[in-house]
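Engineer: quick one, what's the 3D model for this:
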Amino acid sequence: MHKNNISVVVPLFNEEESLTELCDWISRVMQTHGFTYEVILVDDGSTDSSWEIVNTLSQNNNNIKGIKFNRNYGKSAALNTGFKKANGEVVITMDADLQDSPDEIPALYKKIKEEGYDMVSGWKKKRHDPISKTIPSKFFNFVTRKISGIKLHDFNCGLKAYKEQVVKNIKVYGEMHRYIPVIAKWNGFTKIGEQVVNHHERKYGTTKFGLERFINGFLDLLSITFVSRFQRKPMHFFGLLGSLSFFGGFAITCWVVGLKIYNLHYKLPARDVVDQPLFFLALVALVIGVQLFLTGFLAEMLAMKSNSSKDYLVSEQIGLD
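Structural biologist: The predicted structure is shown next:
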């Protein structure tokens, strides 16, 4: 199969007004710079005429392809499906609402092909969004930088560029599209860069995301951080917490019992062990410690059973077919 220079993956949901203008804009940029390309429009269960427009665009331009979901599955599912179908050396993602500029594509392509980045994320340094979106966005970007160690200003920017190898070896699910840089890093693609991009005001329609996305985004960050760090070694997490809880409870139990024995030996006033709330808290810590340790043990066996050679990415090899 002929490999294109660029695959542009565009997830969309009810964007009938902007699709024709967006595709014409992308085509002009590609032709001006002499790129071979494809545009993959992923219709995430639109209820307007978006799919009919995708059909028309595809008939008029062989470089435009479409995928339609039977219902709305979310942006992550749309991106993951588009990544599987893309055959470009560089994969560009952008939103369909015309707030991301196709004029940025050549510079993003250059950073991947000539500067050797695995992934380049757009940074909307000057945003045309209400303060109700910009303030929470800055907070979550700050938290994500601290937790992931990836120095990006705008993790949630839809305009990103990827080396083909990256999109073929990561899986985006749930609402994890916000944290693709984090997923890429934990899969060994550590050369992640940033490019300042223009952010245009929304020309058509309204935003499809509400404030709840920031709550979900924080929970997703905790989830991806946990899975990335402990997926293959769950005992390192559960075993550590279980051991701390068990030995903490054991130490407190010994102290409570030992104190009573000491008081009895020297004929000092001594409370019954079962009259002390601290004793019951220690028993709870012992039980929780055992449960966490067993959870880690079972998870470790499941991880060992599921791990196979196909889980590991071989980037290069010499003298082998």
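
Engineer: from now on I want contacts and neighbour counts done on CA atoms only, so please keep to that.
Structural biologist: Noted.

Engineer: may I see the buried residues of the helix or strand where residue 20 lies?
Structural biologist: Element membership for residue 20, per DSSP states H and E: helix 19-33. With burial defined by 16 or more other Cα atoms under 10 Å, the residues of helix 19-33 counted as buried are 19, 22-23, 26-27, 29-30.

Engineer: closest to residue 104 out of those?
Structural biologist: When the buried residues of helix 19-33 are compared for distance to residue 104 (Cα to Cα), residue 29 wins out at 9.1 Å.

Engineer: correct me if wrong: that closest one contacts residue 107.
Structural biologist: No. Using Cα atoms under 8 Å, residue 29 is not in contact with residue 107; the gap is 11.4 Å.

Engineer: from the chain's centre, how far out does the next helix-or-strand element following the helix holding residue 20 sit?
Structural biologist: With elements assigned by DSSP H and E, the helix or strand that comes after helix 19-33 is strand 37-43. Here the centre of strand 37-43 is set off from its chain's centre by 21 Å, with Cα atoms, centre = their mean, to the nearest Å.

Engineer: now the second one, please; I'll put the structures next to each other:
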Amino acid sequence: MNISIIIPLYNEEESLPELISWINKVMLAHQYTYEVIMIDDGSTDSSWKVINQLKAENSSVRGIKFRRNYGKSAALNVGFEAANGEVVITMDADLQDSPDEIPVLYKRIKEEGYDLVSGWKKKRYDPITKTIPTKLFNAATRKMSGIHLNDFNCGLKAYRKDVIKTIEVYGEMHRYIPVIAKWAGFKKIGEQVVEHRARKYGVTKFGLSRFINGFLDLLSIFFVGKFGKRPMHFFGAIGVLSFFLGMIMTLWIIGVKLYHVWAHIPYKREITEQPLFYLALVAIILGSQMFLAGFVAELVTRNAPERNAYLIESEI
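Structural biologist: Below is the predicted model of the structure:
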């Protein structure tokens, strides 16, 4: 099978027939063998009924329905597990992503050898309340990941099958799939300018809570990708630095006190009356706790079954 198209959706009953018809037209024009996997993320409208009707009309359509709303990342992860195509395309169900972009994305994976190609909606039709936070997230992700993409959160992406069978997506991490892929060892990541269309049906599912969740997930990806197998290097380094900083401040306080005693210089302030004393105390306690946290985390990871599980690209 050439292409698997994964479409997560939530309350998109009006757009689904037009979307599937459009996809089928593009696939037939280019003679691709394909499957469309639609993941109903606990819709409360008639989306699942529509999917059943589309399945009856087109054998290439598959449907998966969640009992409740889990989020886009969960839907994508389940879709990745179910996909069988050599190239996997993800796209939104609201008709803002154009199926006409699929052939170009497919060729960049198959002919140019990319592991992942992310769409870039250079001209957007989203409200400013969505575009400005998106730009901030993109800038922060570029800085932290070193991946030079303009639009990490574009729903229209293409993947080699190996990529989607290797990575795991959860929380709000669908925003950072290129970062997850990079940490998994897939380095050839590209970008393709794609058309962004104005929403035709329904309303956006975008919420303010995604700002906080998205930022926390970015920190999680960065930490797990860099220190997941060696947490002591993170916690231990901070702990040792904080502990020795506290010890230096303590020795300074004691040294100043002893100097005044030996030189018979009046020293009116008690050690415990100095702000530096409390800073030193906090630094020592914090350093000890961070070191112990790293030690415990190291013990946990040593007992993890996947500790020595590494991704092997080829073997002869």
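
Engineer: what TM-score do we get after superposing?
Structural biologist: The pair, once superposed, lands on a TM-score of 0.97 when counted by TM-score structural alignment, normalised by the length of the second structure; 315 aligned residues with a Cα RMSD of 1.1 Å.

Engineer: if I look at residue 150 of the first structure, how far off is residue 175 of the first structure?
Structural biologist: Residue 150 of the first structure is 19 Å from residue 175 of the first structure, where distance means Cα to Cα, to the nearest Å.

Engineer: name the SS class of residue 120 of the first structure, please.
Structural biologist: strand (DSSP: H, G, I helix; E, B strand; the rest coil).

Engineer: oh sorry, the question was meant for residue 174 of the first structure
Structural biologist: Following three-state DSSP, residue 174 of the first structure is assigned to coil.

Engineer: which residues are in contact with the aligned residue in the second structure for it?
Structural biologist: In the second structure, the residue matched to residue 174 of the first structure (TM-score structural alignment) is residue 171. Contact analysis of residue 171 of the second structure by Cα atoms under 8 Å, 6 or more residues apart in numbering lists 71, 73-74, 213, 217.

Engineer: same check on residue 180 of the second structure?
Structural biologist: Listed by Cα under 8 Å, 6+ apart, the contact partners of residue 180 of the second structure are 167, 221, 225.

Engineer: Throw those into a markdown table and include secondary structure and neighbour count, thanks.
Structural biologist: Compiled in a markdown table, those are given as follows (DSSP: H, G, I helix; E, B strand; the rest coil; neighbours: other Cα atoms under 10 Å):
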| residue | secondary structure | neighbour count |
| --- | --- | --- |
| 167 | coil | 15 |
| 221 | helix | 19 |
| 225 | helix | 15 |
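
Engineer: which parts of the longest helix that the second structure contains are buried?
Structural biologist: Longest among the helix segments of the second structure by residue count, using DSSP state H, is helix 231-262. Neighbour-count burial for helix 231-262 of the second structure, counted by 16+ other Cα under 10 Å, picks out 231-243, 245-247, 249-250, 253, 257.

Engineer: coming back round to it: how about CSV for the buried residues of helix 19-33 of the first structure, with distance to residue 284 of the first structure added?
Structural biologist: Formatted as CSV, the buried residues of helix 19-33 of the first structure follow (distance: Cα to Cα, whole Å):
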residue, distance to residue 284 of the first structure
19, 59
22, 60
23, 62
26, 62
27, 65
29, 65
30, 65
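
Engineer: quick one: which of those is nearest residue 140 of the first structure?
Structural biologist: Distances from residue 140 of the first structure to these, taken by Cα to Cα, are shortest for residue 22, at 29.1 Å.

Engineer: residue 201 of the second structure versus the equivalent of that closest one over in the second structure, what's the distance?
Structural biologist: Using TM-score structural alignment, the equivalent of residue 22 of the first structure in the second structure is residue 19. Residue 19 of the second structure sits at a distance of 12 Å from residue 201 of the second structure (criterion: Cα to Cα).

Engineer: give me the common contacts of those two.
Structural biologist: With Cα under 8 Å, 6+ apart as the test, residue 19 of the second structure and residue 201 reach no residue in common.

Engineer: where in the first structure does the longest helix of the second structure fall?
Structural biologist: With TM-score structural alignment as the criterion, helix 231-262 of the second structure aligns to 234-265.
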